[in-house]
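Colleague: all I have is the shape, not the residue letters:
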């Protein structure tokens, strides 16, 4: 195909005009229109030096090779590329991964280009979002002449245009050939994906669907699967077909064969999401889509992160289907129903909302914006994820207490791996030598993690890419000695330094406890289960599971565990049914040893006693009648008069009672404690002096008796025999609150209740007198109680 035949060619003049006038633009061009290859060459023709940023290494290599082929040149002349550990510079166009672009921006924000194109920006990879935010910052502060293009395969251009200050939008119509949709669900229900687990029955159905498609239609088949393990299973089921496996770690020869096009028999290309966009696989007329994707998930509270398998979005499904119509009419076989398709999410969530943000936080700190609040991002990073990221960076010395990057942090960022792995490389080299780089190379690019990391490491020693990455990492630790301990010790130290919170010790009841405090379990039949200590490289925790699952680990000894995590010794005074005081040696949440503490800190004792009361209730104290009555009086004072009278509810007492004032150190001391004295100890002196005046315990009644007031209800209550209150016409008050008077019969039962004695004597007494005087004839029942003599005794009735 001549370059002028590519659909995007018609949009290039408008794109050039937009860059000339505004300096920024959004290019919307469907897959197969030539936006990745023709646009950079067209801009370079005007004398501009162009950098194209791709989200994947495979796409970067392929785009550079395609552009060089279009020019009739070899890569490294006018067109070059740069990926991690590999660079072939070009004089006019350079294709780089977004990770490489980030490294360059941190090292030299000048960029040394006239135009930067962020390709496939719609995929919302975290590195791409970060790089683009940095580029906008550079354009604002340092290089106002820098041209920026956000290139998207979708029409959702509004957010990108707004992000760049209402940048012009240039659209290219794709001359897509029609693609027939064939709904091909499994004949029987399959289990939904769970973690990295995919039902083998679905994969068997995908293989059957590939065979069906080969039998029904012409052309090569491109089959989308979520990961390498699934590709391998389907490939085994298609052993008699010409199968190519395309993923991020596929050998260069396989990638070249895929991109070269058919040369003879039909091909079946089994691919991960690397083939969704950027790449054109020649000869493909059929797409078979398993309908699954892999997304990052991070448990920030427990430091666990992993990829998980999810249903692909409708946008991803459309991208995949489009691969069948790039060169001719084609078909897509979707391994789900049309009804299920309508329930799929519209588009995938941006990586910034899902991923571990430790690397992003370090990039932002090195850029001079630790909180990332000044960066032009489509989506702000979740606050909880950023807090967890900054805590991790502080722990490994990458940032200071203010979040600013340290010199050590800048060195970590330059290494180009996750900050945890950079820490493991730098610190591990001091203990195990230069071979730390070999283990970090294993950890930094795991498409498929063997449970036994040492076994995986040994299996990679013939892999040229792994060797290249190892050499690159060794250049970051030139001072490290070549010699070191054996493989197991080396791997264990490096993994433990990378993931110290995942250092784990076997528990008596089975399984492991990680330094983070999370339980972990190896898979059934795992060879790791017999080790006392593990350095866990990969673990995840399914929703609702009681423990994390160990996916990859290395047995270590206690010395390595102590080196990675660090040991703390602290005095621990806690409540475990009673006060337990110990001096404890810990490795994170893992207890190494403990000894009784003879003279614990009184403050710690007080806190433990309070915790005991909080857990078991104030019933641990012995509440005498006097203590309960005093608490009720004080509660009344607080309710009516407020502070400084202290609150008497349970929560307030748990916080305020000075349990150690009487020398309390254990449960038995609580049971013997003088609760009345503890309550009086809460009173300020001015309240203590006025308590009997404000809320007297007893009150004198007309008969001369001193009757106890009950403060336990909403209003204080005075309960007295009716005859003792003759002549008392005014209702008594305490703290301005009228007492509720219970007038008792001679038997001590309430004959009447009133808060207005004067009204009772006038209106209510007559009925009470008529009812009770025949029943209690030895008691006085005068007709005029207001003038009668109050009495505590029985009077003989005169006839």
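Modeller: That came through, no problem. As the structure is a prediction and not an experimental result, all values here were calculated from the model.
Colleague: every contact and neighbour count from this point should use C-alpha atoms.
Modeller: Fine.
Colleague: does residue 494 touch residue 440 like I think?
Modeller: Yes: with contacts counted by C-alpha atoms under 8 Å, residue 494 reaches residue 440, the gap being 7.4 Å.
Colleague: okay, the two: which has more neighbours?
Modeller: The residue with more neighbours, out of residue 494 and residue 440, is residue 494; 33 against 27, by other C-alpha atoms under 10 Å.
Colleague: tell me the SS of the more buried one?
Modeller: Using DSSP: H, G, I helix; E, B strand; the rest coil, the structure places residue 494 in helix.
Colleague: and residue 318, how far from residue 170?
Modeller: Look at residue 318 and residue 170: by C-alpha to C-alpha, to the nearest Å, they are 21 Å apart.
Colleague: which of the two has more neighbours?
Modeller: Relative neighbour count places residue 170 above the other of residue 318 and residue 170, with 20 against 12, counting by other C-alpha under 10 Å.
Colleague: okay, pairing it with this:
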């Protein structure tokens, strides 16, 4: 019997007529309805004609999470007075509860994505509701794009509803072709906000790490909430590990039940959370409780302020989660759970000032995640670069290029980016393409049963207590009775069926050696670039990253590892191996065949030219032998590499060569072209013009040291214009001074040449000498050749500075002339005695 009283209390009922009109007129609509209004439960029933007087239709509701899909289906069945699988059913990965008369089917977005790839028309489906589209999961965005393509090209009569509590209504309306926006009023109660940051500053989250002090603060806030408020407490934490740690810190709360809800929680626990309790409860939850689900009895929310977002994990080769500060929108969603049934309170583990600095919305997954699976879906859809898909945010070009590179390497796409038959099969497995490749390629050798079991182990990281040896963790899962082992067995069964592989009764009799080989081969095929060879106390992965197993791990003694999971701790020089299998070089060569190269290499290494033949797997050198015959072009490149590393000091620079370079730098700076630049960068850019043919004849460092830099550098002079002949005029090596001496000019500073000359030799000169119009900086020396004064204005020095120098030095050097009027005196190189003679 239909529970009309419960249906009549759902606030979204008032928006149903407008939603019907929008779908009848436009075929699509955006439904904005606050949490708890019934958009997830009443709207599908109305659209299917199970409630009200509408026509009978088949409706598919897409939810981002399995727990929400199962809960929504059960709630709708309860409202109809039926059991799940009658008029309303659900399908999630590994579980299908649907009957012959089912008209509303709740599925995860991943399931709907697979269904669309098999049947683009969605035959028999009249309406698709995309629930919680504000969360911007990649699968949900992809499903929306595919459905819009179906409406435009195959089934214009297919109706679409984008439903959310908080969303970019205008953006979604535009994406749906100008669809109407229907808003429903919510029945919400006031929620008091209590700002309660920790007493001391905390370390920011890094990867999956959360400061233990924050978790202790969260546990204390839960106790405070229980003491200050009535009703159940819903506490938001970023992940399963944090939930377990807070639960442990809460200890014994007497009659208060502590429940842990997350995507991996057993169905019985999930059901208990979504049902009214008999006493007070504390529900520790991840983001699965932010939307779609109503947890009855909750009056208080404790929000740690953290969330998990996807990032490309280059250490694992898959999209992974990292801990970030939750957005303002996420905080609003969480706080709203306290006001669904009565006035409530939210305790926030941050300050009000911090709140204003938080991002407004969470970032769309398409901007952050590994796009390999998305790129394969797009290729199978017939749009390899996704340029024709209607997406709120286009995929980043770099991430798409990296994704296509992976797909090409595993044979999922052809050179044009179109999906191969193998790629289409991979896309149907419901796995990341790397894991799909491992399943398909390992099954013929190790058997489909073993291949499916190891891939299931890789698709969800085993608990840490299983250890870091993948083969040992596999054996633990086989005999385990915990929740992880149960999920693992179900996923292995699903993969065996999805791969069309019959079960082989060989697992029970498997030997340890067979298990070790199977685990290693599957992990190597999934992550070939993270195969690692022992090298100097650590392991060098094919991708060039160094990694180390934990202290005391028996993996440390292996010659090769197939690393399945690795991370890089804060301030650590090497990655840390979390899960790996022991393999040999034969497995490594086979799995990473695409990374195998053989090259003749000639490089500047250790200060000289080194020529060798190298066989590599990625960054790992397998064999190395010296080369006896080397191509001259490769040797020349190596010598240039040495000149770039160590500079042109490798050549023979006589004093004349150094002076020539300095003079050229001076005239280039002050006169410009056609005089050449002689900086290192400029000389490298014109090396063919000035260092040939000497460079082509050189074979090693010693040959470079025999090249006369002066002769080579002279080739850059502007001979063609005739200007080269003026170099001695424009930048002379020496200048004649009044005494008759020819003094060498120092061009070390091209801005201002320096003339170092004894003071007495400059007597009688009124103005400072110039070179190419640039006043020379004169260093006036004592008779002993020590600096006495520096000037660029000789007349000013004779007038103002000479008197002090004369007073200081005439007593020290009485044999030299110190006239009172130096500007009118005779210049000399000699002493007074010599002058008198």
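Modeller: Alright, I've got the coordinates. Computed from a prediction, not measured in an experiment: that's the story for all the values here.
Colleague: how close are the two chains, by TM-score?
Modeller: After superposition, the two chains reach a TM-score (TM-score structural alignment, normalised by the length of the first structure) of 0.83; 781 aligned residues with a C-alpha RMSD of 4.9 Å.
Colleague: ok, back up a step: shared neighbours of residue 494 and residue 440 of the first structure, anything?
Modeller: 424-425 (C-alpha atoms under 8 Å, 6 or more residues apart in numbering).
Colleague: in the stretch 51-200 of the second structure, which spans are helices?
Modeller: Assigned by DSSP state H, counting those that start in this stretch, the stretch 51-200 of the second structure shows helices spanning 66-80, 109-118, 138-153, 169-175.
Colleague: contacts for the second one next, please.
Modeller: The set of residues external to helix 109-118 of the second structure that reach it, using C-alpha under 8 Å, 6+ apart, is 62-65, 91-93, 122, 139-140, 142-143, 146, 377, 380-381, 427-428, 430.
Colleague: okay, buried residues for that helix please.
Modeller: Under the neighbour-count criterion of 16 or more other C-alpha atoms under 10 Å, helix 109-118 of the second structure has 109-114, 116-117 buried.
Colleague: for the residues you listed, which two are the farthest from each other?
Modeller: Farthest apart among those by C-alpha to C-alpha are 109 and 117. That separation is 12.4 Å.
Colleague: which secondary structure elements does the helix or strand residue 640 of the first structure falls within contact?
Modeller: Applying DSSP states H and E as the criterion places residue 640 of the first structure in helix 625-641. Other elements packing on helix 625-641 of the first structure under the criterion 3 or more C-alpha pairs under 8 Å, 6 or more residues apart in numbering; DSSP states H and E are helix 675-680.
Colleague: which residues are contacting the helix it packs on?
Modeller: Contact with helix 675-680 of the first structure is made by 621-624, 626-627, 630-631, 657-659, 688, as judged by C-alpha under 8 Å, 6+ apart.
Colleague: for residue 114 of the first structure, see how far away the alignment partner in the first structure of residue 44 of the second structure is.
Modeller: Using TM-score structural alignment, the partner of residue 44 of the second structure in the first structure is residue 40. From residue 40 of the first structure over to residue 114 of the first structure the distance is 11 Å, taken as C-alpha to C-alpha.
Colleague: these two: who's more crowded?
Modeller: The neighbour comparison of residue 40 of the first structure against residue 114 (other C-alpha under 10 Å) goes to residue 40, with 26 against 17.
Colleague: what about the more buried one, which helix or strand?
Modeller: Taking DSSP H and E as the definition, one finds residue 40 of the first structure inside helix 38-44.
Colleague: mean deviation, that helix versus the second structure?
Modeller: Helix 38-44 of the first structure, aligned to the second structure and superposed, deviates on average by 0.7 Å (mean C-alpha distance after the TM-score superposition for the first structure).
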